[in-house]
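S.K.: Okay, predicted coordinates and the sequence, questions at the end:
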Amino acid sequence: MTHTIRALPASWHRPLLLMSLLMAGLALVAAAGLAVDDRMLLTESVWAKPLKFAVSFTIFGLTLAALIPRLTRFRRTLWWLGTVFAATGVVDVGFIALQAARGTFSHFNTDSDPINAIGQQIFSSGVIGLFGATIVIAVLILLQRVGDAALTRALRAGLLLVTAGMAVAFGIAGGGGSRTVPDANGRPVTLSGAHGVGVPDGGGMPVTNWSTTGGDLRVPHFVGLHAIQVLVLFVLLLGFLAGRVLWLRDERVRVRLTGVAVLGCSGVFAITTWQAVRGQSLVDPDGLTLLAVAALVAVCAVWAVGTVVAARRRSALTRSGDRSDAPAPAWPAPGGG
């Protein structure tokens, strides 16, 4: 627990913190928009996409803002990379919010009106900038240790999954062909690209709007982007429990359990990507998908149980050895008073 607590940030990366605060404010505005604005884009509120992006960038921005000041190598380079990410994120999500306010599409929109034409150029460049900055940050973190070994493993794996999740976005941008649909103002707009695989965009699960009838690349995109938060919270939970559970105080045990969590998150990302590219909805898995899920759960369970059983056995032997080595009690001498 002590090692994990020491890994918590003593300061924040201010540009990323500012970006996160702006995104949190946008999330509130978008949530209000959902309540008072009845305009729709493909059966979804015009404010749904700004809300989802604002929440996502708030969470990921805070993660990076907390992490970067704790790194001991490449500090200046990482500070600038974080600043580039923050500035680019504000511009990109700002464009999404602007298009929502205008009642039109931000993604895949090939409309020739000046605002959209300029915005799409900036938007597409920004996606590449965000992806590039994340890749470099991930590589630089791979070259150093952050906090204890468990937290280092979680951050390295998490950032690799973030990078993979962002890579999926390029598949989103390149799929679906072209089609013409009405925007919230009833004006026809040509879209080039789609989230869905094998089915058109529009209609889906509540909140996420992920397709219920076909593949949807937004599912692995989401899993990849937010696995890092799951892994970091898992490590912090292990550190907290180590103060109460003796066998968790062994750093090797926490590292191995973190490895189980990494395998689980990586497996979920791989399976949801596999589902999506086969045109299969998350909520309608076939036998092969269910078999893959069962295999993942079984491997993770065996690894976790084996780690816990071995750790408890070592802890019990250690306590037993401590008792056997203890000095004999000092009994009073015979006839002593």
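M.R.: Yep, it's here. Residues are numbered from 1 along each chain as shown.
S.K.: CA atoms for contacts and neighbours, from now on please.
M.R.: Will do.
S.K.: Now do the same contact list for R254.
M.R.: 150, 235, 238, 248 (C-alpha atoms under 8 Å, 6 or more residues apart in numbering).
S.K.: thinking the first one is in contact with T258, fair?
M.R.: Looking back up the chat, that one is A150. Yes: A150 lies in contact with T258 (C-alpha atoms under 8 Å); the separation is 6.1 Å.
S.K.: Now for these two: what residues contact both?
M.R.: V235.
S.K.: So the two - more neighbours on which side?
M.R.: A150 (28 against 25; other C-alpha atoms under 10 Å).
S.K.: Let me know the helix or strand that the more buried one is in.
M.R.: Using DSSP states H and E, A150 maps to helix 149-174.
S.K.: try it against this one:
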Amino acid sequence: MTVRPVERLCYLLGLGLIAAGLAHAVVLVVTGGSWSGPVSLRKPATFGVSFGLTLITIAWVASFLPLGDRGRGWLLGLLAGASVVEVGLISVQAWRGVPSHINFETATDSMIARVLAGGGFVLIAVIAALTVVSLRPHPTVAPSMRLAVRAGLLILDVSLLTGAVMIFNGVRTVFGENQQAAYAALGTLKPVHAVTMHAVLVLPLLAWLIRTRWTEPRRVQAVRAAIAAYAAVATAAAATLLAL
């Protein structure tokens, strides 16, 4: 499979974000810093690795979608730009020793929080557009891979919408003049957000790994079983939260 220039760019940027995340993790270990709290270096560490992995994943998954070169370039370019901005600003705030999200303490903090929110909406819009494209017929891609990609993107939509709800709840609590409660509100949906984030990698990777091992009907059955298992785990995470 030929790697397009925009895909190569996403792969390189994704590796850079992962490297930045791992570097923050090393600093955190060496300095003995806290792994919890809104100003911990854990945040740029986890966001760097997660965003980098997601960017690489989406660039790869998009290669199985019926996209023209211009549309692919715009969507992946927006995704790459938003990912770099998100991780960059989160890192800046962590090194400043202040929270990155829902922080409106100063004019600078407010601007960064709004840019992060805007970047989040860009991410949601791009993944939503890719999800719609995945629903189109694409006869040159195996049915098992088409199913895996569609399900992975739909589950990723759930993750991003969960993240948006977390931010909305946090902002609403901040304007209720309870900053600490706002940070606590951000964490309530984290298990669901985390579980659903990387289905877009797990499911297509499964379809790719078994592509030459079984017949296509059996591969479709395996992907369906994986989707059901993933949905069950996500549902269990949500049910656990509702029970609290």
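M.R.: Perfect, I can see it now. What you see is a predicted model, and the numbers here were worked out from it, not measured in a lab.
S.K.: Overlay the chains and give the TM-score.
M.R.: After superposition, the two chains reach a TM-score of 0.87 (TM-score structural alignment, normalised by the length of structure 2), with 236 aligned residues with a C-alpha RMSD of 2.3 Å.
S.K.: which bit of structure 2 covers the helix holding A150 of structure 1?
M.R.: Here helix 149-174 of structure 1 aligns to structure 2 at residues 143-168, judged by TM-score structural alignment.
S.K.: Tell me roughly how far the matching stretch lies from structure 1 on average.
M.R.: Superposed on structure 1, stretch 143-168 of structure 2 shows a mean distance of 0.8 Å to its aligned residues (mean C-alpha distance after the TM-score superposition for structure 1).
S.K.: in stretch 188-207 of structure 2, what's buried?
M.R.: Of the residues in stretch 188-207 of structure 2, 189-207 count as buried by neighbour count, 16 or more other C-alpha atoms under 10 Å.
S.K.: Run through the strands of structure 1 in chain order.
M.R.: Applying DSSP state E to structure 1 gives strands spanning 40-41, 44-45, 178-182, 188-192, 196-197, 215-216.
S.K.: wait, which of the ones you listed is closest to A30 of structure 1?
M.R.: A30 of structure 1 lies closest to strand 44-45 among those, at 9.9 Å (C-alpha to C-alpha).
S.K.: Average offset of the closest one relative to structure 2?
M.R.: Mean for strand 44-45 of structure 1 is 7.2 Å (mean C-alpha distance after the TM-score superposition for structure 1).
S.K.: Columns distance to I68 of structure 1 on top of the strands of structure 1, output as JSON lines?
M.R.: JSON lines is the format used below for these (distance: least, C-alpha to C-alpha, whole Å):
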{"stretch": "strand 40-41", "distance to I68 of structure 1": "38"}
{"stretch": "strand 44-45", "distance to I68 of structure 1": "35"}
{"stretch": "strand 178-182", "distance to I68 of structure 1": "41"}
{"stretch": "strand 188-192", "distance to I68 of structure 1": "37"}
{"stretch": "strand 196-197", "distance to I68 of structure 1": "35"}
{"stretch": "strand 215-216", "distance to I68 of structure 1": "32"}
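S.K.: quick one, which of the ones you listed is packed in tightest?
M.R.: strand 215-216 (a mean of 30; mean count of other C-alpha atoms under 10 Å).
S.K.: Return the residue of structure 2 aligned against F105 of structure 1.
M.R.: Under TM-score structural alignment, F105 of structure 1 pairs with P99 in structure 2.
S.K.: just checking, what residue in structure 1 corresponds to G71 of structure 2?
M.R.: In structure 1, G71 of structure 2 lands on T77 (TM-score structural alignment).
S.K.: burial count for that match?
M.R.: Burial measure for T77 of structure 1: 13 neighbouring residues, criterion other C-alpha under 10 Å.
S.K.: ok, now G132 of structure 1?
M.R.: Residues near G132 of structure 1, counting by other C-alpha under 10 Å, number 16.
S.K.: same deal with T272 of structure 1?
M.R.: 25.
S.K.: quick one, helices of the stretch 151-300 of structure 1?
M.R.: Taking DSSP state H, counting those that start in this stretch, the helices of the stretch 151-300 of structure 1 run over residues 218-242, 251-277, 287-324.
S.K.: now for the first one, which elements pack on it?
M.R.: Okay, so that is helix 218-242 of structure 1. Applying 3 or more C-alpha pairs under 8 Å, 6 or more residues apart in numbering; DSSP states H and E, we find helix 218-242 of structure 1 packed against helix 2-6, helix 48-67, helix 149-174, helix 251-277.
S.K.: Tell me which residues of the last one come out buried.
M.R.: By neighbour count with 16+ other C-alpha under 10 Å, helix 251-277 of structure 1 contains the buried residues 251, 253-277.
S.K.: Likewise for stretch 57-77 of structure 2?
M.R.: Buried-residue list, stretch 57-77 of structure 2, by 16+ other C-alpha under 10 Å: 57-67, 72-73, 75-77.
S.K.: Pull up the gap between R278 of structure 1 and G176 of structure 1, please.
M.R.: Note on R278 of structure 1: its distance to G176 of structure 1, by C-alpha to C-alpha, to the nearest Å, is 14 Å.
S.K.: What range does stretch 127-138 of structure 1 cover in structure 2?
M.R.: Under TM-score structural alignment, the match for stretch 127-138 of structure 1 is residues 120-131.
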